[in-house]
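**Q** Please work out how this folds:
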Amino acid sequence: MIFFRAATHSRNLALAAVTSVLLAGCNDSAKQAQAPAAPPPSVTVAKVTSESVRQSAQFVGQIAAVDQVDLVARVSGFLEKKAVPDGSQVKKDALLFTIEKAQYEAELSKAKADLASAKANAGLQSANERRDRDLLDKGHISQANYDATLAQKQQAEASVQAAESSLQQAELNLSYTDISAPFPGQIGKTTYSVGEVVGPSTDPLAKLIRLSPVYVNFSVSESQYLNAVKTHGINPADISPDESPDISLILPNGTPYDEKGKIVYIDNQVDATTGTISFRGQFDNKDIRLLAGTYVTVVLEAPESETALLVPQAAIQRDQQGAFALAISADKKVEQKYVELGQQIETNFVVTKGLKEGDEVIVEGLQKVRPGVEVDPVLASKPAEQS
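**A** Prediction:
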């Protein structure tokens, strides 16, 4: 009898436990059914705008001197004088170096004496020729004797010409002892010290570079070249300083150079190894800031402004298929739109395909959404950085 009561009590406890679990599950389901749905995520959007812009393209260029020359000694001798310090800016025809002159002054004096002697001998032989010609006419000498006298006269005249050439060479050699600047510019570091022997077979004495104007050399791919012909109105046949479109530079420290330049040369063929065409611009370089060898960014601008669509840089993302933006549809859902981009203008990109004016693109909150998700768009009050 006691056993029966204990078993009944155990069954009652088990039923009570199961009932409690089921009731708890029903309560949780009811609470979940009554909970409100989460609101759509808030994102910041900006509109694609249409603005007037001047298209441009950028290329890597290098500054080059219009004129540069290695100053080489054309005669041998001791370096007697350095007329200007290394690094000096000099004018055209300014004296730079002097080679010892004594040897060449002596050679010049000898050449003058040799010429005087040759002229004296030529005068004597000319007189002999006139005398023998008269004797020949009178029958007092043979033709052979006259011919010998005539040959001596002609030989003496040739000696005069040789002496004159030697004199000219001696004068040239003496002039070569003074080395002057062939154009205005800046002289570099001198290779030799005063007292060392220099000559045509030794290294250059120094390098002289013209500082103003300067060239900027850059290369353009075939496709960029065709775009330049179309967009910038560049025609190699018409290139001249008066007709060329303006080009500008961005210096290595990122600052724009405040002087405009012109395209002065376009190569007449494509480099087969690189697939590029060589361009050359020229700048006056009045402030002497552009030094030969400096790498710069060359900016080629279109001659006129045109209307283009602009999308904020913060809205652009990229994957394996290319650049895209997350746009907002009419029902406030996210759409992934692949785009084709043009040049970057400050914090915007020119978009040539994939978006239209007035489209809203997400610029903040990109990490919270994916295509097809409904969002709460908030129009940006100012350009936003990509989050």
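**Q** make it CA atoms for all contacts and neighbour counts henceforth
**A** Fine.
**Q** Show the contacting residues for Ser42.
**A** 365, 375-378 (CA atoms under 8 Å, 6 or more residues apart in numbering).
**Q** Secondary structure element for Thr8, which one?
**A** helix 2-34 (DSSP states H and E).
**Q** before we move on, back to that, from the contacts of Ser42, list the buried ones, please.
**A** 375, 377 (16 or more other CA atoms under 10 Å).
**Q** Helices of the stretch 101-250 of the chain, residue ranges please.
**A** 102-138, 143-175, 222-231 (DSSP state H, counting those that start in this stretch).
**Q** Using CSV, lay out those helices together with distance to Gln317.
**A** Output for the helices of the stretch 101-250 of the chain, formatted as CSV (distance: least, CA to CA, whole Å):
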stretch, distance to Gln317
helix 102-138, 76
helix 143-175, 70
helix 222-231, 24
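**Q** With mean neighbour count and distance to Thr191 added, can I get those helices in TSV?
**A** Below are the helices of the stretch 101-250 of the chain laid out as TSV (neighbours: other CA atoms under 10 Å; distance: least, CA to CA, whole Å):
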stretch	mean neighbour count	distance to Thr191
helix 102-138	17	23
helix 143-175	17	21
helix 222-231	15	43
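**Q** before we go on, could you also do this sequence so I can check it against the first one:
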Amino acid sequence: MKNYSILSVTCLIFASLLLVLGCKDDTSGQQNAAGQQLAMSLPVVEIPTKTLTAYVTYPASIEGVVNSEVRAKVAGYITDVLVDEGQKVNRGETLFKLETQSLNQDAAAAAANVNAAEVEVEKLKPLVDKNIISEVQLETAKAQLQQAKSSYNSIVANIDYANIKSPVDGYVGDVRLRKGTLVSPTNQTPLTMVSDISQVYAYFSMNEKDYLNFIQNAEGATISQKIEKMPKVNLLLPNDSLFEEQGTIETINSQVDPNTGSISFRAKFDNPSRLLTNGNSGKIQVPKTFEDAVVVPKESTFERQGTTYVYKLDRENMATAASIVITQEIDNLYVVASGLKKGDRIVAKGVSQLRGATEIQPQEIPFDSIAQPIQKVFR
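**A** Okay, the predicted model is just below:
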């Protein structure tokens, strides 16, 4: 029995050694197989040139082309408010009425003075004709009549001023003062604002660097010529939609704002739908066109220590990292200033798998298959 146990243990040890040796042989077989694998297969594209338009955005504030404050010319209590906020009004249309009771009384007294002065003039005329009184007395009476008429006309004008009218065609803004409110010409707050928003101004600013780059690259010899030839601009609304109309840059401030170091621009937009109004905000998109530019997909690049690289292929399909200089980012493309030229081949996808110079098996794919903008499904 003892011999049988020793034999069993010996067999088990021998079997274990065979198993270990067999596993070792299998492992070396995997390594050999791995060493015999072919070069890595990766998609490759040929670099083209394209004409693209990029947009540089600047915050903008919106105002109507005409913004006229409505103020009282005489003091009085508001008796009628004849318009509401947002209402379209015409020039000369009455918006507010003020009480005129005291002015009416003053007008009646002034009219009586006019009548008395006229009676006095008529009474003195025959006396002058008969040389009973001097001509000076008649002229004095006529002067007093003229003074009475002026006083009356002034009061009548003030009565008319109590009917506060719109100075322009446009739309009524806030109406915060209501019936019974005392107003006067000295009020700091206007009764309302009437704005012509059939067209609107968009005000935006550029810093000095952007301004100089923009002006130096614009067509024309003078600032006036450059403004005339500037491209249309877009207005991006706060909800990220584009305004339906394109705008035209009309003016550029000739001075740098000392507080911000920026230069202001004004663009004008038609506003037929009345979508825009005073106080709106948005972003001006100024276009910049790159003609026949060398472009590369972002997905085909990688960054190292602040420098952007691609893997460029030589004739033997050896992929080697090459640095590139980028001038603009447009959608999912980079516009390349240097480092690549039209016709170069680069690794399109999978650049993270490469290290140093690596021979690959290129799979040629169309450039546009990876250069199309990515559609946003969620945000």
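**Q** so what number do they get for TM-score?
**A** Their TM-score after superposition, calculated using TM-score structural alignment, normalised by the length of the second structure, is reported as 0.77; 358 aligned residues with a CA RMSD of 4.1 Å.
**Q** hmm, back to that, which one of the helices of the stretch 101-250 of the first structure lies closest to Pro213 of the first structure?
**A** helix 222-231 (24.8 Å; CA to CA).
**Q** Now for the spatially most central residue of the second structure, which secondary structure element holds it?
**A** What sits nearest the mean C-alpha location of the second structure, by CA atoms, centre = their mean, is Lys283, with 1.9 Å. In the assignment (DSSP H and E), Lys283 of the second structure maps to strand 281-297.
**Q** List the buried residues for the next helix-or-strand element following that strand?
**A** Using DSSP H and E, the helix or strand that follows strand 281-297 of the second structure towards the C-terminus is strand 302-304. The neighbour-count check on strand 302-304 of the second structure (16+ other CA under 10 Å) flags Phe302 as buried.
**Q** now stretch 248-267 of the second structure
**A** For stretch 248-267 of the second structure, by 16+ other CA under 10 Å, it's 248-249, 251-252, 262-267.
**Q** Now the two most distant members of those.
**A** Among those, Thr248 and Ser262 lie farthest apart (CA to CA), at 19.9 Å.
**Q** Show residues contacting the lengthiest strand in the first structure.
**A** Ranked by residue count and defined by DSSP state E, the top strand of the first structure is strand 56-65. Strand 56-65 of the first structure has contacts (CA under 8 Å, 6+ apart) with 209-211, 213-220, 290-302, 343.
**Q** That one vs the second structure, mean deviation?
**A** Here strand 56-65 of the first structure, set against the second structure after superposition, deviates by a mean of 2.5 Å using mean CA distance after the TM-score superposition for the first structure.
**Q** angle of that strand against strand 295-301?
**A** 130 degrees (axes from the mean of the first three to the mean of the last three CA atoms, to 10 degrees).
**Q** chain center to the helix or strand following strand 56-65 of the first structure: distance?
**A** Sequence order places strand 68-71 as the next helix or strand after strand 56-65 of the first structure, per DSSP H and E. With CA atoms, centre = their mean, to the nearest Å as the basis, strand 68-71 of the first structure stands 22 Å off its chain's centre.
**Q** Show me what Leu191 of the second structure lines up with in the first structure.
**A** By TM-score structural alignment, Leu191 of the second structure lines up with Leu205 in the first structure.
**Q** before we move on, what about Arg178 of the second structure?
**A** Match for Arg178 of the second structure (TM-score structural alignment): Ser193.
**Q** so who does its match touch?
**A** Leu79.
**Q** and it, how far is that from Lys286 of the first structure?
**A** 33 Å (CA to CA, to the nearest Å).
**Q** Likewise for Glu374 of the first structure?
**A** In terms of CA to CA, Glu374 of the first structure sits 59 Å off from Lys286 of the first structure.
**Q** So for those two, which sits in the more crowded spot?
**A** Counted by other CA atoms under 10 Å, Glu374 of the first structure and Lys286 do not tie: Glu374 has more neighbours, with 19 against 12.
**Q** what's the burial count for the residue nearest to the more buried one when sequence neighbours are not counted?
**A** Excluding the flanking residues, the one nearest Glu374 of the first structure by CA to CA, 6 or more residues apart in numbering is Lys333, at 4.2 Å. Using other CA under 10 Å, Lys333 of the first structure has 19 neighbouring residues.
**Q** repeat for the one 4 residues further on
**A** The number of residues packed around Lys337 of the first structure, counting by other CA under 10 Å, is 15.
**Q** tell me which element the aligned partner of it in the second structure falls in.
**A** Following TM-score structural alignment, the counterpart assigned to Lys337 of the first structure within the second structure is Ser323. Here Ser323 of the second structure, judged by DSSP H and E, is contained in strand 318-330.
**Q** what's the following helix or strand after that strand?
**A** Once strand 318-330 of the second structure ends, the next helix or strand along the chain (criterion: DSSP H and E) is strand 333-338.
**Q** residue range for that next one in the first structure?
**A** Under TM-score structural alignment, strand 333-338 of the second structure corresponds to residues 348-353 of the first structure.
**Q** so how far does that stretch sit from its counterpart in the second structure?
**A** Mean for stretch 348-353 of the first structure is 2.6 Å (mean CA distance after the TM-score superposition for the first structure).
**Q** what distance separates stretch 354-361 of the second structure from the centre of its chain?
**A** 46 Å.
**Q** ditto for stretch 28-46 of the second structure
**A** With CA atoms, centre = their mean, you get 53 Å for stretch 28-46 of the second structure.
**Q** Which residue in the second structure aligns with Lys267 of the first structure?
**A** Let me fix one detail, which is that residue 267 of the first structure is Asp and not Lys. Looks like Asp267 of the first structure aligns to Asn253 there (TM-score structural alignment).
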